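Engineer: I'd like to go over a predicted model; first the sequence, then the structure.
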Amino acid sequence: MDKFLNEQCDDPCTGTGMIAELKRDLIPEPTASALADIFKVLGDPTRVKIIYTLLEKELCVHDLTQVLDMGQSAVSHQLRYLRNLRIVKRRKAGKTVFYSLDDEHIEQIFVQMLQHVKHG
């Protein structure tokens, strides 16, 4: 058994008042779940490439298939997943559907994480 599993602080850093305040202000479960889902998106290299590409320019599915060297079905599947999580949005122009990032928050998160990876 790991000796740290049942370890308790002999000299707690924070008082019970602070612990109660932290518990009260803890992120609600639905919000934590939604945030975790967004970060799961970045767990797939194809989705990362799609997001990176859409940082540069709004594109249709056909153009994305060309950039990624993937089939239309696979790209469409990933775009549907990204759309359901509000990572990308679509705009229809005639028969063509164009995809772009949903808002600047997505762009900021992605760029920050990309800079973090490149820095380390």
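Structural biologist: Arrived safely.

Engineer: Please count neighbours and contacts with C-alpha atoms only from this point.
Structural biologist: Noted.

Engineer: And the helices in the protein?
Structural biologist: Ranges of helices in the chain, per DSSP state H, are 16-24, 29-41, 45-56, 61-68, 72-84, 104-119.

Engineer: Select, out of those helices, the one closest to Thr96.
Structural biologist: Of all the helices of the chain, helix 61-68 sits nearest to Thr96, with 8.6 Å by C-alpha to C-alpha.

Engineer: Show me how far that closest one is from its chain's centre.
Structural biologist: Centroid displacement of helix 61-68 relative to its chain, using C-alpha atoms, centre = their mean, to the nearest Å, is 21 Å.

Engineer: what about versus this one:
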Amino acid sequence: MDHTLTEPDAAAVAEVMQGLASAARIRILARLLDAPCSVGELAEALGLGQPTVSNHLRLLRHLDLVAGRRDGRSVVYELHDEHVTALLRQVLEHVHHGRA
């Protein structure tokens, strides 16, 4: 299998990886592995301020790692698709395997 990347594809991968280079964003994504939730629920679960969570979600949406859907007056966030879920599970498994 050829894994040669074009410069634009390599830049896109690097942008996603840079977006993942934040413990707070990883914690948000990990929480969304459990179930979709609102900004307020994320903030409470992670002990972060709502503005902080909103800023992180803005970047995660831009990178197509999360998606938001309106539910009445609030927006409920979830992982964008099964690729994001698989990526996050693989990284978590890798980290836990290294510590075993």
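Structural biologist: Noted; the coordinates are in hand. Note that the structure is a prediction, hence the values are computed from the model and not measured.

Engineer: Indicate which one of the helices of structure 1 is closest to Ala93 of structure 1.
Structural biologist: Across these, Ala93 of structure 1 has its closest neighbour in helix 61-68 (12.8 Å, C-alpha to C-alpha).

Engineer: Which stretch of structure 2 lines up against that closest one?
Structural biologist: Mapping helix 61-68 of structure 1 onto structure 2 (TM-score structural alignment) gives residues 39-46.

Engineer: can you check stretch 94-110 of structure 1 too?
Structural biologist: Using TM-score structural alignment, stretch 94-110 of structure 1 pairs with 72-88 in structure 2.

Engineer: Tell me which residues of the matching stretch come out buried.
Structural biologist: Neighbour-count burial for stretch 72-88 of structure 2 flags 75-80, 84-85, 88 (criterion: 16 or more other C-alpha atoms under 10 Å).

Engineer: got it, and stretch 12-29 of structure 2?
Structural biologist: Buried-residue list, stretch 12-29 of structure 2, by 16+ other C-alpha under 10 Å: 16, 19-20, 25-26, 28-29.
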